[in-house]
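[1] coords please:
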Amino acid sequence: MEAQELYAQVDEHLEGLFGPPDADLEAASRRAVDAGLPSISVSPAIGRFLQVVALSCGARRILEVGTLAGYSTIWLARALPADGELVTLEYDPTHAEVARQNLAAAGLAEQVEVRVGAAIDTLRELTEEGGEPFDLVFIDADKAPYAEYLEASLQLAHPGTVIVADNVVRQGAVALGSSDDPSVTGVQRFAELAASDPRVTASFVQTVGAKGHDGLAVLVVR
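    Predicted structure coming up:
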């Protein structure tokens, strides 16, 4: 059995431990396919990990940078208390509309606000609005400006805020030196900032699974 086939099989086995497939999440994936969205949502395993992180830090306010069809948004929003809220940022209006449909179908529309626009602009708007800081931030958008997303997220955080970033290993390319790929150089700059910034304590973890070899960064604001 090849490694990728094994990774996918283990993912399927582990997810099966938690019971039958989730109807709302499966419907969200179907709407994404029907709308022609790219197949880049987090895996169920990573979605469940995000939910556990949100529960473990008692998140009442969550910020998500990169909505796509709202698959990870559903996982995160389900961890919120009744008075909690989630703000998710999406560049593409079509993606945002699919996400709104998925969130409404999952009964989460009242707790989730989908903001449309370039994330660096909507992050700036959130800072200017001066609302309560976020308890958890999940970054999963275009990779080139990941360092800028981190810097902006820190302006919206408080001591103890957890920041999770996806796709930070890039099949190992993050460790292979110079690259012409802006997604790789973006996560390299992000990694350098996360490792050196005294405002956070950070850890990077490689992952394998149905989506191959990648990794997550988990940071806590000091």
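[2] From now on I want contacts and neighbour counts done on CA atoms only, so please keep to that.
    Will do.
[3] which SSE is E64 in?
    Under the criterion of DSSP states H and E, E64 resides in strand 61-65.
[4] whoops, I mixed them up, V53
    helix 44-56.
[5] residue ranges of the strands in the protein, please?
    Along the chain, the segments classed as strands by DSSP state E run 61-65, 85-90, 112-116, 136-139, 162-166, 200-209, 212-221.
[6] As CSV, those strands with distance to R124 would be great.
    Output for the strands of the chain, formatted as CSV (distance: least, C-alpha to C-alpha, whole Å):
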stretch, distance to R124
strand 61-65, 12
strand 85-90, 12
strand 112-116, 12
strand 136-139, 15
strand 162-166, 17
strand 200-209, 20
strand 212-221, 19
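[7] Wait, P44 touches E15, no?
    Yes. Using C-alpha atoms under 8 Å, P44 makes contact with E15 at a distance of 7.1 Å.
[8] Looking at those two, which is more packed in?
    Counted by other C-alpha atoms under 10 Å, P44 and E15 do not tie: P44 has more neighbours, with 20 against 16.
[9] What residues does the more buried one make contact with?
    Residues near P44 by C-alpha atoms under 8 Å, 6 or more residues apart in numbering: E15.
[10] quick one more, to check against the first:
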Amino acid sequence: MAAFTYILECADGSYYTGWTNDIEKRLKAHNSGRGAKYTRGRTPVVLRYLEESADRSLAEQREAAIKKLPRPQKEELIRDYMERLAVPSPCGDVRSVMTDVYVKMTGRRKDTDGEIEEIVAECSAKAATRGGKHYIRYADELLVEGASVPTTLKIAEGALTVLRSGAVDAAFHYAEGHRQEALYKTPLGDFPMRHDTKSIAIDYDGTEGTVEVVYDVYFGSELQGENVLRIEVKRRT
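    Prediction:
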């Protein structure tokens, strides 16, 4: 049975992390004083982050991992989650003008033995700018065999966020010196992953340009290698 890990913001501004099989029922319990001891004197509480896992065991593991995070990293999780809910839609968001663009993504991975692997993906996409941030939406057909993975790139000053949903559920934020731990959810299982951003270069005007990120990838505590992600965007004519 699916289970959920969640973060609540309490009335005093503190965060509470828990897990549940029924988020609506659990949220009502917290706000009625029948939830955790911590939240009883800190109501009302507001749901700020929600993450689905395949079963209770995985949700409890994720709960324990999030509880260990310092407040800034919890806020990063919340920010990525809220951005995922609020990103511009290619249809129906009249506040954003969507532009047809062409995206080429080149991923270059050098493992700890020095072996190099490169993957290139090209596709059509939609681009928009809102609130000083740039968004690019496309369907990744190569990430999972036989599946189309909705993907959103959010480009801000000195930062890139990659949001995926569907067959792969993940949100990674890249900014120079930034370290992020997250659960990479795939059809093959959920994998604890860490990205340490070494450098990022952005030359993008909203419809054309490039973004290049260099980062180290860890599975658990084991270094897998150095990755270079280069994104090239051109307006479609």
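[11] Overlay them and tell me the TM-score.
    Superposed pair, TM-score by TM-score structural alignment, normalised by the length of structure 1: 0.28. Supporting alignment: 110 aligned residues with a C-alpha RMSD of 5.9 Å.
[12] what's the helix or strand for Y49 of structure 2?
    Going by DSSP H and E, Y49 of structure 2 is in strand 46-53.
[13] Name the next helix or strand downstream of that strand, please.
    Past strand 46-53 of structure 2, further along toward the C-terminus, the next helix or strand under DSSP H and E is helix 56-67.
[14] Go through that following helix and flag the buried ones.
    R56, L58, A59, E60, R62, E63, I66 (16 or more other C-alpha atoms under 10 Å).
[15] Report all helices and strands that it contacts.
    Counting by 3 or more C-alpha pairs under 8 Å, 6 or more residues apart in numbering; DSSP states H and E, the packing neighbours recorded for helix 56-67 of structure 2 are strand 3-9, strand 15-20.
[16] ok, and what's touching the shortest one?
    Contacts with strand 15-20 of structure 2, where a contact means C-alpha under 8 Å, 6+ apart, come from 3-10, 26, 38-39, 56, 59-60, 63, 66-67.
[17] one more time with 10 Å, if that's ok
    Applying C-alpha atoms under 10 Å, 6 or more residues apart in numbering, the external contacts of strand 15-20 of structure 2 come out as 2-10, 26-27, 36, 38-39, 45-53, 56-67, 71, 74-75.
[18] the helices in structure 1, which residues?
    Here structure 1 has its helices, by DSSP state H, at 3-16, 23-34, 44-56, 71-77, 93-105, 119-129, 146-154, 182-196.
[19] Determine which stretch of these is the most buried.
    helix 71-77 (a mean of 25; mean count of other C-alpha atoms under 10 Å).
[20] Show me what that helix is packed up against.
    For helix 71-77 of structure 1, the packing partners by 3 or more C-alpha pairs under 10 Å, 6 or more residues apart in numbering; DSSP states H and E come out as helix 23-34, helix 44-56, strand 61-65, strand 85-90, helix 93-105, strand 112-116, strand 136-139.
[21] Tabulate those (CSV), appending distance to A147 of structure 1.
    Shown next, in CSV, are these (distance: least, C-alpha to C-alpha, whole Å):
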stretch, distance to A147 of structure 1
helix 23-34, 28
helix 44-56, 20
strand 61-65, 13
strand 85-90, 16
helix 93-105, 23
strand 112-116, 20
strand 136-139, 10
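[22] Can you report how many residues neighbour R61 of structure 1?
    Count around R61 of structure 1 with other C-alpha under 10 Å applied: 21.
[23] Nearest residue to the middle of structure 2?
    Nearest to the mean C-alpha position of structure 2, counting by C-alpha atoms, centre = their mean, stands A171 at 1.0 Å.
[24] Can I take it that it is in a helix?
    No. If the criterion is DSSP: H, G, I helix; E, B strand; the rest coil, then A171 of structure 2 is strand and not within a helix.
[25] Now it: closest residue in space, sequence neighbours ignored.
    L163 (4.5 Å; C-alpha to C-alpha, 6 or more residues apart in numbering).
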